[in-house]
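sequence? don't have it. structure:
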C-alpha cells in the first residue's frame, strides 16, 4: 500500500489537492492509481471549465477499467497537465509529482480529508514530512 503525503488534502473518491494561495493542484492518489492498474488514457476538463466538488469532471481509463474523475473542489480549471495527457502512465509512476492532472482556481471552501483521515480510510500510512 502506498503511503499518503501529509501536506495534501484528499477526497473520499481518491483525488488529492494541494491548496495554494491562488491556484491549487489536483491529481489522483497513488492508492487509486495502484487499484486502477496501468493508466492508458485521460479525459480531462478543458481550461476554463467550471467544476463542482464531488461531480464527475473527466475519466481515467486503465487496462482494468474506466473510472470517473471527480472534482475535488468548486473551481475553474486554469491549466491541464499536457505531459500527463501525452503520457498517462505518469499517474502510476508519479501521482503526486509529474502525474498531476489539473490546476484550479478554487471558488468555494472544499470539504476534504486531511492525510490522517484519508490514510485511515484506505488503510495506508502517512508519509513523513519531506
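Received it, and whenever you're ready, just let me know what you need. All values derive from a computational prediction rather than experimental measurement.

from now on I want contacts and neighbour counts done on CA atoms only, so please keep to that.
Noted.

and the helix or strand residue 34 falls within, what other elements does it pack with?
According to DSSP states H and E, residue 34 maps onto helix 30-36. For helix 30-36, the packing partners by 3 or more CA pairs under 8 Å, 6 or more residues apart in numbering; DSSP states H and E come out as helix 90-93.

quick one: list the elements packing against the helix it packs on.
Counting by 3+ CA pairs under 8 Å, 6+ apart, the packing neighbours recorded for helix 90-93 are helix 30-36.

below is an additional structure, to be compared with the one above:
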C-alpha cells in the first residue's frame, strides 16, 4: 500500500511541477486571433487553401455549394511555441473538416486533416489523431 501511495505522490509531483515547466513557453489559448499569426504563415495558409481565410467566428461557407464569395476556410485556432506554430483551419465542402498545419519558423513541417471538435477550439485539437 505504501508503495502505491509513493508512486501516486511522485506522479502527482511530476504533473504539477515538471510538466508546467516543460510547456511554459507554449502559448495555446482560444485568445490567439488570426491576426496574431505571423503574416508569412498567414500568406502560406491562404495559398494552401486556395483562397481567403475568414477570422475565427467570421462568415464561412461550410457547405459544398458555392453561392457567393464567402470564404470556404476559417481560422479555428492556433498555438505558438518558441520557434514554431500549429494552426487549425476549418474547411467547407463535402465532409466539413479542419486542416492542421505546423511550422518551424516560416517553414511548413507537417499538415493533417481531422474532424472539427464539437466543443470548439482546445489545444488538443492540434494533436494528430493517431497521437491522441
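Nice, I can see it. It should be emphasised that the depicted structure is a prediction, and the values quoted were computed from it without experimental measurement.

any idea what the TM-score comes out to?
Between these two chains, after superposing, the TM-score reads 0.23 (TM-score structural alignment, normalised by the length of the first structure); 59 aligned residues with a CA RMSD of 5.3 Å.

next SSE after the helix holding residue 34 of the first structure?
Following helix 30-36 of the first structure in sequence order, the next helix or strand is strand 39-43 (DSSP H and E).

next, the buried residues of that following strand.
39-42 (16 or more other CA atoms under 10 Å).

of the residues you listed, which is the nearest to residue 103 of the first structure?
residue 42 (15.3 Å; CA to CA).

that closest one reaches residue 85, doesn't it?
Yes: using CA atoms under 8 Å, residue 42 of the first structure is in contact with residue 85, at 6.2 Å.

quick check: neighbours shared by the two?
Counting by CA atoms under 8 Å, 6 or more residues apart in numbering, no residue touches both residue 42 of the first structure and residue 85.

buried residues, the helix holding residue 34 of the first structure. List them.
30-34, 36.

cool, and stretch 74-84 of the second structure?
Counting neighbours by 16+ other CA under 10 Å, stretch 74-84 of the second structure gives 74-81, 84 as buried.

ok, stretch 85-103 of the second structure next?
Using 16+ other CA under 10 Å as the test for burial, stretch 85-103 of the second structure gives 85-92, 97-103.

ends of that stretch, how far apart?
5 Å (CA to CA, to the nearest Å).

what's the answer for stretch 68-78 of the first structure, then?
Rule used - CA to CA; the end-to-end distance of stretch 68-78 of the first structure is 20 Å.

please apply the same query to stretch 17-27 of the first structure.
End-to-end distance for stretch 17-27 of the first structure: 7 Å, by CA to CA.

got it, and stretch 67-76 of the first structure?
Span of stretch 67-76 of the first structure from end to end, CA to CA: 22 Å.

ok, stretch 87-100 of the second structure next?
6 Å.

again with stretch 82-102 of the first structure
This stretch, stretch 82-102 of the first structure, spans 10 Å end to end (CA to CA).

check stretch 75-85 of the first structure too.
21 Å.

and it, which residues are buried?
For stretch 75-85 of the first structure, the buried set under the neighbour-count rule, 16+ other CA under 10 Å, comprises 75-81, 84-85.

just the residues you listed: which are in strands?
The strands, defined by DSSP state E, take in 75-80 from the buried residues of stretch 75-85 of the first structure.

show me what the helix or strand containing residue 112 of the second structure is packed up against.
Per DSSP H and E: residue 112 of the second structure is located in strand 107-114. In terms of contacts (3+ CA pairs under 8 Å, 6+ apart), strand 107-114 of the second structure is packed against strand 97-104.

counting by contacts, list what the strand it packs on packs against.
Applying 3+ CA pairs under 8 Å, 6+ apart, one finds that strand 97-104 of the second structure contacts strand 84-91, strand 107-114.

okay then, goodbye and thanks.
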